[in-house]
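>>> show me how the following folds:
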Amino acid sequence: MAFVLFNLAAVAALVGIDQLIKLWAVQALQPVGAMPLIPHVVELRFVLNQGMAFSLLSGKQLFLIIATSAALLAVAYGLFFRSRGKRLQQAALVLVLGGGIGNLIDRVLNGEVVDYINLLFMRFAVFNFADICVCVGVALWVLVIFLDELHADDVAKEQ
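Next up, the predicted model:
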């Protein structure tokens, strides 16, 4: 039970942080449009994104909601039923789930996602905290899979 409660609390914390930052962006950033964070490196720029990364599938809200919901259900299943005792995998899935839910809330309630981090030193999409959570979570998940494969190879060699 503690396992479930801890992971639920971690996901809720990430969703809460994401939603608070987005609320700030709507209230403080939207009126000014943009403000420097680190001059010539990163600015905070208010952008509403109707699609997913790089505005792909823009205007396909129903599809994005259904696809995201299905993916998040699979991630939640993995977190609560497949990752017990695997801390790195749990962290990866918590990040993906928290970030995914954060953006799904925007998409369901507003039909678009609030983005606000703009990298000035390279041409890249404007993104948000939830996007960072999802990307770091997926990268961590790939690392988990890679480490599991290495471990499986080591065990096979020992036999």
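
>>> from here on, just use CA atoms for contacts and neighbour counts.
OK.

>>> the longest helix in this protein is where?
Using DSSP state H to define each element, the chain has its longest helix at helix 129-158.

>>> what packs against it?
Counting contacts by 3 or more Cα pairs under 8 Å, 6 or more residues apart in numbering; DSSP states H and E, helix 129-158 packs against helix 2-24, helix 87-110.

>>> can I get these in a markdown table including mean neighbour count and distance to Ile66?
Compiled in a markdown table, the helices and strands packed on helix 129-158 are given as follows (neighbours: other Cα atoms under 10 Å; distance: least, Cα to Cα, whole Å):
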| stretch | mean neighbour count | distance to Ile66 |
| --- | --- | --- |
| helix 2-24 | 16 | 19 |
| helix 87-110 | 22 | 10 |
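
>>> could you also give me the structure for this second sequence? I'd like to compare it with the first:
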Amino acid sequence: MKNKTSQYTFFILVSSLAVWLDIFTKALASKYLMSGYVYKLIPNIIEFTYVKNRGASFGILQNQMIFFYVITAAVMGMISYTIYKLPSEQKYFPFYLCILFIFSGASGNLIDRVVNGYVVDFIYFKPINFPVFNMADIYITVSVFFLFILAVFIYKEDDMAFISSKKGSDANTKSASERIEPFYEPDRNKKSKK
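Predicted structure coming up:
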């Protein structure tokens, strides 16, 4: 990203599109699958079936709505802060995309919880009897996986120093060794007084 304005604009546009796609696919699932109909996209592999999920991703923590609201608000707040602090350098673009899609997934499922009191899940991966999920779950799961890859194999510890830096988001962050002030050394060229 060239500057913070384009960074924010891209974030708003892409996350809005991703949330819209999540809501649209859930609306289709509600319209065509609520009756109990199962659409076999790839027989014995991927099926579309309607499920009301009152828990978190993949059905865990059922009926804990207040908990979900608090956690979602905290995650979205942390991501917003990180976007604000994120340098505009090209090397951070993969990290930027990951947190963008985590934000989108959290937003999509939050909208469902607020509007319906549950999340619509409809994608079923049959070979391993995987819990039914939705587009928002895909955004979050894939993004967290790639964030792990980035953290372990790509970014160094100093690359993430911008998050805790007190300076502005575009300020150049220095490594720990560069931030240490040199100790005072007396001028050895001067003669000592006797």
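
>>> buried residues in the longest helix of structure 1?
Of the residues in helix 129-158 of structure 1, those with enough neighbours to count as buried (16 or more other Cα atoms under 10 Å) are Phe129, Ala130, Asp131, Cys133, Val134, Cys135, Val136, Gly137, Val138, Leu140, Trp141, Val144.

>>> can you pull the contacts of the residue mapped onto Lys156 of structure 2 from structure 1?
Lys156 of structure 2 is assigned Glu149 in structure 1 as its aligned equivalent, the criterion being TM-score structural alignment. For Glu149 of structure 1, the set of contacting residues under the criterion of Cα atoms under 8 Å, 6 or more residues apart in numbering is empty.

>>> what distance do you get for Glu149 of structure 1 to Val47 of structure 1?
Relative to Val47 of structure 1, Glu149 of structure 1 is positioned 40 Å away (Cα to Cα, to the nearest Å).

>>> hmm, back to that, okay, the angle between the longest helix of structure 1 and helix 2-24?
Using axes from the mean of the first three to the mean of the last three Cα atoms, to 10 degrees, the inter-axis angle of helix 129-158 of structure 1 relative to helix 2-24 is 150 degrees.

>>> need the three-state assignment for whichever residue in structure 2 pairs up with Leu37 of structure 1.
Residue pairing (TM-score structural alignment): Leu37 of structure 1 is matched to Leu41 of structure 2. For Leu41 of structure 2, the assignment made with DSSP: H, G, I helix; E, B strand; the rest coil gives strand.

>>> do the one 3 residues further on as well
Under three-state DSSP, Asn44 of structure 2 falls in the coil class.

>>> make CSV from the helices and strands packed on helix 129-158 of structure 1 and add distance to Ile65 of structure 1 to it.
Output for those, formatted as CSV (distance: least, Cα to Cα, whole Å):
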stretch, distance to Ile65 of structure 1
helix 2-24, 17
helix 87-110, 7
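
>>> so how far is Ile128 of structure 2 from the most centrally placed residue in structure 2?
The central residue of structure 2, meaning the one whose C-alpha is nearest the mean C-alpha position (Cα atoms, centre = their mean), is Ile102 at 2.5 Å. Distance, Ile102 of structure 2 to Ile128 of structure 2, by Cα to Cα: 25 Å.
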